[in-house]
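Visitor: build me a model from this:
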Amino acid sequence: MHKTTKYLGYAGLIPFVSMPILVMIGLVDAYLGYLHFVQYSAIILSFFGGIHWLDAIQNRRKDHQLFVSMLPSIVAWLSLMFLDGTMLLSVLSLSYIGILLYDKYVLALEKDILMDYTKMRMQLTTVVVLSHLFMAYN
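Guide: Reported below is the predicted structural model:
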């Protein structure tokens, strides 16, 4: 993977890490911080369906992958619409873990790219889930 890909991936963690800290030290109101956090989380979760959309189209798959590519966006939107508090944070966290597992077993990337991608995604997802936990206890 290109260094730029990795830099952008890790830069995407900035809001996940900074918002709980800003709330904890009192620079951001807890409720507004929570709202900004879950909105950002939902947007980023939606992003992860895109790689499956591309993979399904590029590899001319007619199986479940094309349909599953829409799930992160739908789950994120429905979660924002109908959930709140720790339930919303929990569903978003579990969705990140679920799409990571799906990535690992379904994506048809070259083996070395898939290994690098999965390694990076595991690191990113770990930080994201921990940030959700931290936000739940703020």
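Visitor: contacts, neighbours, all on C-alpha from now
Guide: Fine.
Visitor: so the most centrally placed residue in the chain versus Lys62, what's the distance?
Guide: Nearest to the geometric centre of the chain sits Leu45, at 3.7 Å (Cα atoms, centre = their mean). Here the criterion is Cα to Cα, to the nearest Å. By it, Leu45 lies 23 Å from Lys62.
Visitor: same check on Trp77?
Guide: For Trp77, the distance to Lys62 - Cα to Cα - is 25 Å.
Visitor: how about Pro72?
Guide: 19 Å.
Visitor: Tyr96 too?
Guide: 24 Å.
Visitor: check Val68 too.
Guide: Between Val68 and Lys62 the computed distance is 12 Å (Cα to Cα).
Visitor: name the residue in these two with the higher neighbour count.
Guide: Val68 (17 against 10; other Cα atoms under 10 Å).
Visitor: do I have it right that that one meets Phe48?
Guide: No. Using Cα atoms under 8 Å, Val68 makes no contact with Phe48, being 10.5 Å away.
Visitor: I'd like the structure of this one too, to check against the first:
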Amino acid sequence: MNHVRGGDSNLHQGHAEETIVHLSLHSSRPGHIPLPALVLGLAGLLPYIFFAVLSFSGDPLTRGHALTTYLAYSASVLSFLGGLHWALGLEPDLSDGERWLRMSWAGLPPLIAWAAILAPWRIGIWMLMAMYAVQYAADVLLNHVDPDHYPAWFMRLRFGLTVVVLLTGLAVATRV
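Guide: Purely as a prediction, here's the structure:
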């Protein structure tokens, strides 16, 4: 992690912290995915893969548990992705319209995720997979409009993670 060191006595504490966070998320090696993001992102895929495989169990109780757990985990992660947009809505230089848009969009994934948990398995899984695809497409569009919105490595990581999530979702959808 790059650190801001000494020097500028005009830096307010909050600004210095923002700079440290900005530097740590924007890797000094362009295109390089920071190790914590890569390791935690890949680790986050393990429950998707595990419960997708478990959903092929011949035992109805095991399959039911796998499907329920897959839905719950998927809903949690989808809500987390919405939270990214809430954080972006906190940027100080946004217009009221931009803030409303980002914070409103942030609320959509958790609402869809909650509805998916309440829906029958087949419908819930398709709702989640559709929202994952829409969320990724929205982030691609947002990054296209504002190329500095996310670091380049983030969208590459998101693409790989999203593909695995969608593939495991398709596998699970065949089991209901």
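Visitor: drop the TM-score for these two in here.
Guide: TM-score of the superposed chains, computed with TM-score structural alignment, normalised by the length of structure 1, equals 0.88; 136 aligned residues with a Cα RMSD of 2.0 Å.
Visitor: quick check: the aligned residue for the residue nearest to the centre of structure 1 in structure 2?
Guide: Aligning on TM-score structural alignment places Leu45 of structure 1 opposite Leu78 in structure 2.
Visitor: apart from its neighbours in sequence, what residue is nearest that match?
Guide: Nearest residue to Leu78 of structure 2 in three dimensions, chain neighbours excluded: Pro109, at 5.9 Å (Cα to Cα, 6 or more residues apart in numbering).
Visitor: whichever residue in structure 2 pairs up with Leu94 of structure 1 and Leu67 of structure 2: what is the separation?
Guide: The alignment partner of Leu94 of structure 1 in structure 2, by TM-score structural alignment, is Ala130. Separation of Ala130 of structure 2 from Leu67 of structure 2 (Cα to Cα): 17 Å.
Visitor: who has more neighbours, those two?
Guide: The neighbour count for Ala130 of structure 2 versus Leu67, taken as other Cα under 10 Å, is higher for Leu67 (24 against 15).
Visitor: the more buried one maps to what in structure 1?
Guide: By TM-score structural alignment, Leu67 of structure 2 lines up with Tyr34.
Visitor: Three-state assignment for that match, please.
Guide: Under DSSP: H, G, I helix; E, B strand; the rest coil, Tyr34 of structure 1 falls in the helix class.
Visitor: excluding sequence neighbours, find me the nearest residue to it.
Guide: Tyr34 of structure 1's closest residue in space is Met135 (Cα to Cα, 6+ apart), at 7.1 Å.
Visitor: that neighbour against Val17, yeah?
Guide: No. Counting by Cα under 8 Å, Met135 of structure 1 does not reach Val17; the two are 9.5 Å apart.
Visitor: number of residues surrounding the residue nearest to Tyr34 of structure 1?
Guide: Met135 of structure 1 has 24 neighbours, counted by other Cα under 10 Å.
Visitor: where do the helices sit along structure 2?
Guide: Per DSSP state H, structure 2 carries helices over the ranges 13-25, 35-54, 60-88, 96-118, 121-145, 152-173.
Visitor: and for the aligned partner of the residue nearest to Leu78 of structure 2 in structure 1, the neighbour number?
Guide: Matched by TM-score structural alignment, Pro109 of structure 2 corresponds to Pro72 in structure 1. Other residues within reach of Pro72 of structure 1, judged by other Cα under 10 Å, total 24.
Visitor: what residues does Pro72 of structure 1 make contact with?
Guide: When contacts are counted by Cα atoms under 8 Å, 6 or more residues apart in numbering, Pro72 of structure 1 is found next to Leu45, Ser46, Phe47, Phe48, Gly49, Ser95, Ile99.
Visitor: greatest separation within these: which pair is it?
Guide: Phe47 and Ser95 (12.2 Å; Cα to Cα).
Visitor: counting neighbours, go ahead and name the busier of these two.
Guide: Comparing Phe47 of structure 1 with Ser95 by neighbour count (other Cα under 10 Å), the higher total belongs to Ser95, at 19 against 14.
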